[in-house]
Every structure is written in C-alpha cells, then in structure tokens.
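Novice: Starting from these lines, generate the structure:
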Amino acid sequence: MKLEQDWLKNKPAVIPTGGIITIPNGKAWYAYLLKRWTSASATPDEIYQFGLSEVARVQKHIEAIRQQTGLNEDDFYKHLNDPSFFIIDPKLVQQAFENTKEVIYANMPKLFSNTNIAPLKIVKGENRQLAQTPGYYDNNAFYYNLFDKPYNKRQVDWLFMHEGVPGHHYQAGTEAQTKTSAVQQLFYYMGFAEGWAAYTEELGKQLGVYKMPYDELGKWEWDIVRSVRVPLDVALNYYGWTDEQALAFWRKNIRGQDDIAMREIARMRRWPAQVVTYKYGALQILHWKEELQQKQGAQFNIRDFHSRVLDHGSLPLFMVKENVFKKVKLFIL
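Specialist: Purely as a prediction, here's the structure:
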C-alpha cells in the first residue's frame, strides 16, 4: 500500500517503457512482485543466486545425457536438429500426444490416489497470439501450438505433463473437487500453480514416458530456459542489465536456442518476476519430497505426499508446506 501511495503522489506524466526498473521506486516494486508471485519472502539477491544454482544443476543433467549418447559436444548439438526428431504430419503430432496421454493415465495410480478427474481434450492451438508458447491449458483442454513448423518430438512428453496430466489439468480437476471458501476462491497463487506443473515434469520416468535419453532431454532443454530466466529476470528488472548483457548471459548458458532469446528477454521486461514462479515453486515441492523421504524412509508414501500438496486448493507456498508436513492424527477406537 505504501508503494501505491507513493506512486499516486509521484506518478510520472509519461509511463516509462524501459521496464519496471525505470519507474519511480522500481527496485522496491520488483522486490514486492517477487514476494507476490512466489508467495515467499526471498530477496532479489537470493533469487539470483538460486537461479545460478539451478542453471548449474540442469546443465549437469544435460551433460549426463550427452555422455550417454557417446557424442562429443559439437556433434551432440548438431544431432539435435536431425530430421528424425521432427514430425511433419500434423496428424502424427496429435497422435503423439494421444499416445503420451494413454501411457501416463495408465501409470497415474502409482503416484496419485485420486485418478477420477474430468476428461481432458487434446487440441491443436489456433490462436496465433499464443504461438510463442509451446502449449497452454484452458477449461479441460490442452492446446499444443503448431504453426507452419515441423514439431519437435522431444517436447511431447514434458509439455503434456506440464499442461495436462498430472500438471495444470490434474491440479484444476483436483481443486474442483475440493471444498474451498469464497475468500480463497478470490485468489490465485502463481508460484504454487506453475511450480506444481513444472514439478510434475520430474515424474516422467515413473509415469512411463521419457523412454529414451532424448525424450528426457526435451524436459531439460526447456528447463535450462526456465533456469536461465531466473537470474536474468532479477538482472534485467533489479540490477539494470541491458538487453545486450542479458543476451550474452543467455548465450553463455544455453546452446542452440538463440531463436527465442530476445522473445524471452522482452517477456521478462513486460512481466517482471512471473518467470521465477516455475522454478521456485517446483524446487520447493521437490525439496519437501526429498525431506520427507529422508525422514520417513520406507514409510514415505508418494500418493499421500501429492495429496497433501494438492488437496487444499490454491494456496501460497508457505501454507502448502504446512499441509505437507502436518502430522497425521491417529484415532484409536
């Protein structure tokens, strides 16, 4: 409220277009937005360091897959553009997603107690305004974008999990079955929603997909983008980096995806702090799971863990954590 009051007192005659850092109290606004989007009290400096650590972690996963292939680095990245990785026929793209859906649905009971959710449609996206995203979810439908380009097979598995099941669609379906208050329904917590969807991509092998190293690589190829965006978001909107500095950082840490670099940099300037939610939320959930696995050992139940994360509807992450670690009361009759 103080930031709002200061804005009303000192509102510029013309709103700057150079990003949030160029407005009055820009750095304070960014620090606030980080808390708003992540529903956590992390500072910009902490989030920057967190992002660097995630970049390093994901790069190790990519390198491990490269070593599995036996290719040197140059040949590996050259091979990723091989025609065998791309689907030309739109009907085959649809079929690929349908196949992934069938496999994942068959394996859901291994990881989730509730498998009775609303049917999910798989639809080819027609909205060119959303063409810059690989896909999206809306109202019981998963839309994949395919506009005049061969489709990369490596993004089929992770994208379906993120937008469909057990990602956004499963989360929405679970929430629809949850009794929530009218007040709670007024709020939406991006750190929880995008964090959950990004977390589910880690479950691919348990859900029967990521059968080949290159299938799993697709998940890490997009994860390195998400990871690099975290420190870049802070650098652009809090440290005051130029687009040129941001592009140099991108190229230093991501190989073979220059085509989307400026698009993502522009997105971070337009929507400060939002891109942080994917990685920050996903890592909180992953760390909770690891902590419970260590504490409970053989007693750890993955289905119970996922229920504890989802069964209270959309909440800020600190409240989700309370539900995850809440002790189960035993009643003896």
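
Novice: C-alpha from now on. contacts and neighbour counts both.
Specialist: OK.

Novice: Next, the buried residues of stretch 139-151.
Specialist: For stretch 139-151, the neighbour count (16 or more other CA atoms under 10 Å) marks Asn140, Ala141, Phe142, Tyr143, Tyr144, Asn145, Leu146, Tyr151 as buried.

Novice: Let's see this one next, to set against the first:
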Amino acid sequence: MHKSLARTALWAALALSFASNTALAAPPAPPAGKVSGVVSAQAKKQLDALALEYYEAVARFDPVNATDRGDNRFDDQIGMSIGPKERARQNARYNVFLNRLHALDRRALDLRSQTNYDVLEFELNSLLSFANLPELMLPLNQMDSIPVTIANYASGDGAQPLKTVKDYKAYLNRLTQLPAWIDQAIANMREGMRVGVTLPRATVVSMLPQYQKLISAKADESIYYTPIRKMPASFSARDKAALTAGYRKAIDAKLAPALVRLASFIEKDYLPAARTSTGWSALPEGKEWYEKNVAIQTTTSLTPEQIHAIGLKEVARIQGEYGVVGPKMGYTGPAAGLPAWVSQQEKYKPFKTDQEVIDVYRKLDALLRTKLPALFTLMPKAPLDLRLEPELSRATASDHYTAPAMDGSRPGVFWSVVNDPKQYGSTGMVTLFLHEGQPGHHFHIALLQELDLPKFRQFSGNTAYTEGWALYAETLGKEMGLFDKPEDYFGHLNDEMLRAVRLVVDTGMHAKGWTREQSIQYMRDTLGFPESMARSETERYMVWPGQALGYKIGALKITELRRRAEAALGDKFSLPKFHEIVLEDGTLPLSLLEVKVNRWIEKNQ
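Specialist: You can find the predicted model right below:
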C-alpha cells in the first residue's frame, strides 16, 4: 500500500483518502451579480489562492503527514492534531474554507479548475463529516502512531532527511515535542475508556511490544539517538558536541520517561479496559462511523452489504481461475485448496538471506524498465529505489511505497518487508512489485508531484484511486509476459484474492457481526495463510475500518472504464492513451474519474 501517515481513526482514512462520502452534488448557484458560464481568470485566481491556504492549514495542522508526503518545510514540528481544542479550531477553519469555496462561481472556471473545485469540496465535506465522531479517542494502534513514525525517521532513510546540521536540529526539535503528544494521547485514550471507545483487546496485545521496544535505559541505547551514532564526519566538532548534548538531554530528561508512561499505561490501564468485541459497529455511533469510512475509502455510495456481496462474487471468480492454473503447477486438489498447497511447497521459498530477496526485486525492476515504455507515454521523472523495511516496524508492517521528496533529494521507495527470508514466498513477488513499485504507486504518486496541480492535490489522495490504480497495474503483468510462469500468475491471482477477501472480512467484521476468529479462519481457508499472517491482516482491518475496501472497488472501476473504452473506440483505442487519461489529472474520486473517461470516449468516437 502507499504508506501515508495516519494518526487516528479519521486520519487513517483521510491521510489515505480525501474523498467525499456523498455522491457528486450539482454545483452551487453563482452568487448574485456574477455572470455565469464565462471563464474568468479572476475566479481561477481566487480558487488557487483558497486552495493554497487550505493546503497550508492542513500541512501545519499535521506536519508529520506533510513530511511523509514529501513536504519537508515542517520537519521540526509534530503538531497536536489529536488535541481536542486544536481539532475544533481546525474544523472551524474547514468551515470557513467551504463557505469561501461556495462563494465562488464554479461555472466561471475552466475545466481543470472545475476539477480542483470539486476535489476541494469533496475533501472539506469529508473532513467535516467526522467532526462529531469520537475518533480522537483512538490516537494510536499497532499499524501506526507518531512515536513509531518518529522512531523510524531516526535512520535517515525515510521521509525525514538527516544529512545536515539543520536536519539534525529539526529532528531534535521533534523529540522535544514528542512527550507532550504522548501525554495527550494517554489523556484521549483515558477518555475513550470512560465512554467505551477503545481498541479491540487483541490489537492492543499486538501493539504493546512496539512501545516497549521504544524504551531504553540510557539515551545512547535509544533508537531516537540513532542520528548521533550516524553523524556525518563533515560536521564541525562544535556542532557534534552541541547535537550530542541536545539529543542526550531531550531523551533522558523528557522523552524516555514519557515512553515509559505510555508503555505502562497501555499494559496496566488500557489493555484491561480494551473491548472484547471485534467490529466498529460495537462502538458508540459505530454503524454511522463505519459507513462514513466506507464511503470515504471507496468514494462511492455502495453500502457495506453491497460490498460484501461483491467480495463473495470475486472470491468465487478467482477460485475458478485457481482451477485452471493449479494443474499447471502440479496441484490436483480442489481449487479452493490451491493457496494452502502452494504455501507448503518448499520450492517456492528459495531464499536464505534478505539480500537475495531484494536482488530479485532489483532484477525485476530492470526488466520492467524495458517493457513499460510500450504501455505508457506518461511516466514520472523521479527515480525509484528499493529498500528493506526497518527492523522496528518489520513485524507489523506490510510492503509499501513512500513518495519522493518534492525537491528531488529523495527518490520514491519500494519497501520490502522480510521478517524471515527462509519463509519468504517467491510466487507473489512479480505482482507485488507491479503494485508497490512500477507501474503501480510510483507511476501515480511520483507523477502527482510533477503535474501542474495545486499543492493540496499533489499531497493528498484517496484510497479507491490510489490503491485501485496499483491493483489495476498488477493486471498489466499479463500483457507484459511477466505471468508466463504459472507460479507467477498464481501469485497475481492470490494477491487479487486477498483484495477480494478484504471486501468480505472488513464488512463482515464491521457491519455483519463477524468475530476476529471468523475473519482469521476465512482468510486461512481462502488464501492459505498461516495463522500468524491471517491474524495480522485481520487486526489491520480491525483498526483501519474500511481502508482495505478501496483496493478492489477502485480496480474494478478502472477495469470497467478500460473495457468500456475498448468497446466504444474499437481500433481507435490506445492503451498508452487510456493510461494517460487516467493518470494525467492526478488523484480523483471514482465518480470524477468516470466522467473524465466518458468525456474522452465521446470525443474520440
């Protein structure tokens, strides 16, 4: 998945998905005195100014998310987006922005600006739709939180650069702010305990070791001290001494005690109070809360029940494909049992070291560079790098992609998660890289930064488009001859099955009363997952309700639009041009993407 930072239940949705949870509304009537239908440079100028103000407000409100998105101007700030008073002030800002937007005459804008207007309206409506829900009471989980994110930045290999003295001071400033964030998180979680808004107990058990690992007896043993251990030799002796003293003081005096407080609170207070239920519907206002997440993540009006049915249908279709590819791999049992059989075959676990895994991805990357120009005329200029996931987050992380820096100082990165190379399966590597690397997330996310778009659109997105494009990109492996080996095609089908299963288990747990154990068993039966993998996947969906739905819903829509274009245009259809149409205007809600593709079809028929 595209790894964007998510601080709370809401921000887990909105950092990955800034799309409306309502159908496209008709544009508002123009204010009195304005001439409608005439393109106005002044109207565009006003919209551009408003969009920039909105982006600045979002970046300053959540500066760590800005860092992760490639905007490094606020690398010395953490922000307090989980503070109730600050969140209320931010919602008031959003209301002002929305009122100012509606004061503009949308019909006086050119087509590109109308799209910017629509996306901005979607984002603001989405943010405000959560204003009265208790998501602040869930500020961290086993998938992401500020303390773990800042710890992962300590290597200097992530989104926050650590190359200059200024960089080191910026990171140090964040360390001094982290204790206040931790104390606010504890206060929020105590309020959640009081009113019955807590994480499920199983996910708290999973996250506790992360926070315990952050504790160290001395500063120089702390992961947050890593920058000092890797300090460039080019720094002056004076800078080295000052930075070393500053890091020691920040960690020993304030940060270390705060981390002890957090781990102790989670273990002794929060874990005993955590709920035993599984789904979001068990929470106060949980049904409405989940439905809003579903709408945001899919950018559709599909109900959880409809999505559950789509998932079951897709599972059955893919199992039919298993029945074809299985015998080619030497499997003669029932189609549904193919994933479990593959997982037991030692020939598909050929690795002994982490390096062997990353070497296969590098070889695949080189091959793709020779094949992609035939399918794409629009490609990002930013390079793509391949790296192993840091050890701290490896146990709970999924393979993911991070965006390049806007200034070109950092490439896009495909992060491979290898916990035990001897258990790393080879069958899914091709399809995984097509999704997380190129032409999946890299062709979309890196390209976003190179398009002539307002900043808020370069740095935001929605799951249905972002993950839908990446899942669609996996299917291009067949056209490039990358699935000629039956085991590689199985790997593609199995990853597609995962996305179909997610539709079933996410809606099952959060809307239909499924238990955690039901989800784990369903994933083991349909995907052949070992218990540990089915458990970690299930627990991801438990704390990120709805997030896993966007993948399949988005991919199905993009595939549907391609088939529609192929049927309508016949010999005039160009696959590189279709890809250009999908990518050239950045991330869009699915409804806007459909309008755009339909317009292209009508123009070229």
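
Novice: How close are the two chains, by TM-score?
Specialist: Here the TM-score for the pair of chains, by TM-score structural alignment, normalised by the length of the first structure, is 0.90; 330 aligned residues with a CA RMSD of 2.6 Å.

Novice: could the buried residues of stretch 139-151 of the first structure go into JSON lines alongside secondary structure?
Specialist: Shown next, in JSON lines, are these (DSSP: H, G, I helix; E, B strand; the rest coil):
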{"residue": "Asn140", "secondary structure": "coil"}
{"residue": "Ala141", "secondary structure": "strand"}
{"residue": "Phe142", "secondary structure": "strand"}
{"residue": "Tyr143", "secondary structure": "strand"}
{"residue": "Tyr144", "secondary structure": "strand"}
{"residue": "Asn145", "secondary structure": "coil"}
{"residue": "Leu146", "secondary structure": "coil"}
{"residue": "Tyr151", "secondary structure": "strand"}
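
Novice: any chance of those residues in TSV, with distance to Ala235 of the first structure too?
Specialist: Formatted as TSV, those follow (distance: CA to CA, whole Å):
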residue	distance to Ala235 of the first structure
Asn140	36
Ala141	35
Phe142	33
Tyr143	32
Tyr144	31
Asn145	30
Leu146	32
Tyr151	32
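
Novice: any idea which of these is closest to Ala42 of the first structure?
Specialist: Nearest to Ala42 of the first structure among those is Phe142, at 32.3 Å by CA to CA.

Novice: what does that closest one align to in the second structure?
Specialist: Under the alignment defined by TM-score structural alignment, Phe142 of the first structure is paired with Phe414 of the second structure.

Novice: need the contact list for that match.
Specialist: Going by CA atoms under 8 Å, 6 or more residues apart in numbering, Phe414 of the second structure touches Leu384, Asp385, Leu386, Arg387, Asp399, His400, Tyr401, Thr402, Phe433, Glu436, Gly437.

Novice: One more pass at 7 Å, please.
Specialist: By CA atoms under 7 Å, 6 or more residues apart in numbering, Phe414 of the second structure lies in contact with Asp385, Leu386, Arg387, His400, Tyr401, Thr402, Glu436, Gly437.

Novice: Helices of the first structure, residue ranges please.
Specialist: Here the first structure has its helices, by DSSP state H, at 2-10, 26-38, 44-69, 73-79, 90-107, 156-163, 168-176, 190-200, 213-234, 243-253, 261-270, 276-296, 302-310, 317-325.

Novice: which residues in the second structure does the longest one align to?
Specialist: Mapping helix 44-69 of the first structure onto the second structure (TM-score structural alignment) gives residues 304-329.

Novice: ok, and for the matching stretch, which residues are buried?
Specialist: Residues of stretch 304-329 of the second structure classed as buried by neighbour count (16+ other CA under 10 Å): 304, 307-308, 310-311, 314-315, 318-319, 322-323, 325-326.

Novice: And for stretch 201-219 of the first structure?
Specialist: Buried, per 16+ other CA under 10 Å, within stretch 201-219 of the first structure: 201-204, 207-210, 214-219.

Novice: Then stretch 276-296 of the first structure?
Specialist: Within stretch 276-296 of the first structure, the residues that qualify as buried are 276-285, 288-289, 292-293, counting by 16+ other CA under 10 Å.

Novice: mean shift between it and the second structure?
Specialist: In the superposition against the second structure, stretch 276-296 of the first structure averages 0.9 Å from its aligned positions (mean CA distance after the TM-score superposition for the first structure).

Novice: which residues in the second structure does that stretch align to?
Specialist: Counting by TM-score structural alignment, stretch 276-296 of the first structure sits on residues 549-569 of the second structure.

Novice: can you give me how far that stretch is from the chain middle?
Specialist: How far stretch 549-569 of the second structure lies from its chain's middle: 21 Å, per CA atoms, centre = their mean, to the nearest Å.

Novice: Other residues contacting it?
Specialist: Looking at what lies outside stretch 549-569 of the second structure - CA under 7 Å, 6+ apart - the contacts are 297-298, 463-465, 467-469, 471-472, 499-500, 502-503, 573, 601, 605.

Novice: try 8 Å this time
Specialist: By CA under 8 Å, 6+ apart, stretch 549-569 of the second structure touches 294, 297-298, 463-472, 499-500, 502-503, 506, 573, 578, 590, 594, 597, 601, 604-605.

Novice: Go through the helices of the first structure and name the closest to Gly18 of the first structure.
Specialist: Gly18 of the first structure lies closest to helix 261-270 among these, at 7.8 Å (CA to CA).

Novice: Show me what counts as buried in the closest one.
Specialist: For helix 261-270 of the first structure, burial by neighbour count (16+ other CA under 10 Å) applies to Ala261, Glu264, Ile265, Met268, Arg269.

Novice: ok, those vs Lys27 of the first structure, which is closest?
Specialist: Arg269 (13.1 Å).

Novice: how close does the closest one get to Gln68 of the first structure?
Specialist: Distance of Arg269 of the first structure to Gln68 of the first structure, computed by CA to CA, to the nearest Å: 38 Å.

Novice: Then Thr22 of the first structure?
Specialist: Separation of Thr22 of the first structure from Gln68 of the first structure (CA to CA) stands at 46 Å.

Novice: thinking again about what came up before, to Thr17 of the first structure, which of the helices of the first structure lies closest?
Specialist: Here helix 261-270 is closest among these (CA to CA), at 9.1 Å.

Novice: From the chain's centroid, how far away is the closest one?
Specialist: Centroid separation for helix 261-270 of the first structure versus its chain: 16 Å, with CA atoms, centre = their mean.

Novice: okay, now the equivalent of Gly240 of the first structure over in the second structure: neighbour count?
Specialist: By TM-score structural alignment, Gly240 of the first structure lines up with Gly513 in the second structure. By the criterion of other CA atoms under 10 Å, Gly513 of the second structure has 16 neighbours.
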